[in-house]
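Chemist: structure, please.
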Amino acid sequence: MPAISRFYFMTAICFLTAGIVLGLKMGSTHDYAAVGAHAHINLLGWVTMSIFGIYHALNPSGASSRLAKLQAYIYVPGVLVMAIGLYLLLTGTQAAEPVVAVASLAVFVGVLMFGAIIYRTKTA
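Modeler: You can find the predicted model right below:
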């Protein structure tokens, strides 16, 4: 398995754990204000990063590219900062809005880069 696949799987499981912890907190306190952050953590963190890991495991030629590493360096911190900022924003910290906006753009750029990886990777 390429190193980037392992990186994505390890990162994805961290986001899944965070998503579950946040879900448990919301459920136990009956405060669902952060449900949007919970959804983003699980979808962009757990699900999407798992898909990235699977893709790279199945297509090691794309996994070894500089673009793949750069994409990970942009996407993963983008999701992390966006998730934290979104949690803060949804729970009342309005000052987090520009942080969420910038991090969302980083996530979008990371998705576009992953699309470029897919189109550039030669498959058998």
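Chemist: going forward, measure contacts between C-alpha atoms and count neighbours the same way
Modeler: Fine.
Chemist: how many residues are close by the nearest residue to residue 61 once chain neighbours are set aside?
Modeler: Distances taken as CA to CA, 6 or more residues apart in numbering place residue 121 nearest to residue 61, at 6.7 Å, with adjacent residues excluded. By other CA atoms under 10 Å, the residues close to residue 121 number 14.
Chemist: sec struct for residue 32, please.
Modeler: coil (DSSP: H, G, I helix; E, B strand; the rest coil).
Chemist: likewise for residue 89?
Modeler: Per three-state DSSP, the local secondary structure of residue 89 is helix.
Chemist: tell me the centre residue of the chain?
Modeler: In the chain, the residue lying closest to the centroid (CA atoms, centre = their mean) is residue 45, at 3.5 Å.
Chemist: surely that one and residue 17 touch.
Modeler: No. Counting by CA atoms under 8 Å, residue 45 sits too far from residue 17 to count as a contact (10.1 Å).
Chemist: residues contacting residue 55?
Modeler: Residue 55 sits next to residue 5 when contact means CA atoms under 8 Å, 6 or more residues apart in numbering.
Chemist: check which helix or strand it maps to.
Modeler: Secondary structure assignment for residue 55, by DSSP states H and E: helix 48-58.
Chemist: following up with a second sequence; could you model it the same way so I can compare the two?
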Amino acid sequence: MQKIGIRLIKISVVYFMIGISLGYYMSIAHQYTLTGVHFHINLLGWTALTLAGLIYYLFPALANNKLGFWHFWLHNLGLPVMMLSLTGMLLTGNSAWTAGVATGATLVIIAVFLFAINVLLHVNEQNSRFS
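Modeler: Modelled structure (predicted):
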């Protein structure tokens, strides 16, 4: 799991490409129905995962425990479920997609809390790449 930081940074770049492409499409088509999807992909995919990846890289001890493992998997399972469901809901107007949005969002928030707990418990000067 030590390479979790690098993996998160690479995954975040994929989200960046998706988010930017979606924003580009919306601008050209003058169709902004998916603005919420665009926003969440860029914030929770590109920005949050890039920052988490950098933190995992700078503090390797964060990646070597179950909190890091579960953060990685819950975030990366929850975000696509949430975004695909939100896309379906916004495009079709069908509220049946709400369960997918709620499930994905719940996985992501759990992941974020696990990451925060991991940082609070394990970030210190002794386990940094700077020491």
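Chemist: follow-up on the earlier one: tell me how far the residue nearest to the centre of the first structure lies from residue 30 of the first structure.
Modeler: According to CA to CA, to the nearest Å, residue 45 of the first structure stands 24 Å off from residue 30 of the first structure.
Chemist: next: residue 84 of the first structure.
Modeler: Residue 84 of the first structure is 20 Å from residue 30 of the first structure, where distance means CA to CA.
Chemist: now residue 103 of the first structure
Modeler: Residue 103 of the first structure sits at a distance of 28 Å from residue 30 of the first structure (criterion: CA to CA).
Chemist: more crowded one of these two?
Modeler: Each of residue 103 of the first structure and residue 30 has its neighbours counted (other CA under 10 Å); residue 103 has more, 24 against 9.
Chemist: for the equivalent of that one over in the second structure, what is the enclosing helix or strand?
Modeler: Mapped onto the second structure by TM-score structural alignment, residue 103 of the first structure lines up with residue 104. Per DSSP H and E: residue 104 of the second structure is located in helix 98-122.
Chemist: how far away is residue 71 of the second structure from residue 48 of the second structure?
Modeler: 12 Å.
Chemist: who are the packing partners of the helix holding residue 104 of the second structure?
Modeler: The contact analysis (3 or more CA pairs under 8 Å, 6 or more residues apart in numbering; DSSP states H and E) places helix 98-122 of the second structure against helix 66-92.
Chemist: how far does the helix it packs on sit from the chain's center?
Modeler: Centre-to-centre, helix 66-92 of the second structure and its host chain are 7 Å apart (CA atoms, centre = their mean, to the nearest Å).
Chemist: swap in stretch 110-124 of the first structure?
Modeler: The answer for stretch 110-124 of the first structure is 17 Å, by CA atoms, centre = their mean.
Chemist: neighbouring contacts of it?
Modeler: With CA under 8 Å, 6+ apart, stretch 110-124 of the first structure has contacts from 59, 61, 62, 67, 68, 71, 72, 74, 75.
Chemist: out of these, which is most surrounded?
Modeler: For those, the largest number of neighbours (other CA under 10 Å) sits with residue 75, at 26 neighbours.
Chemist: appreciated, that's everything.
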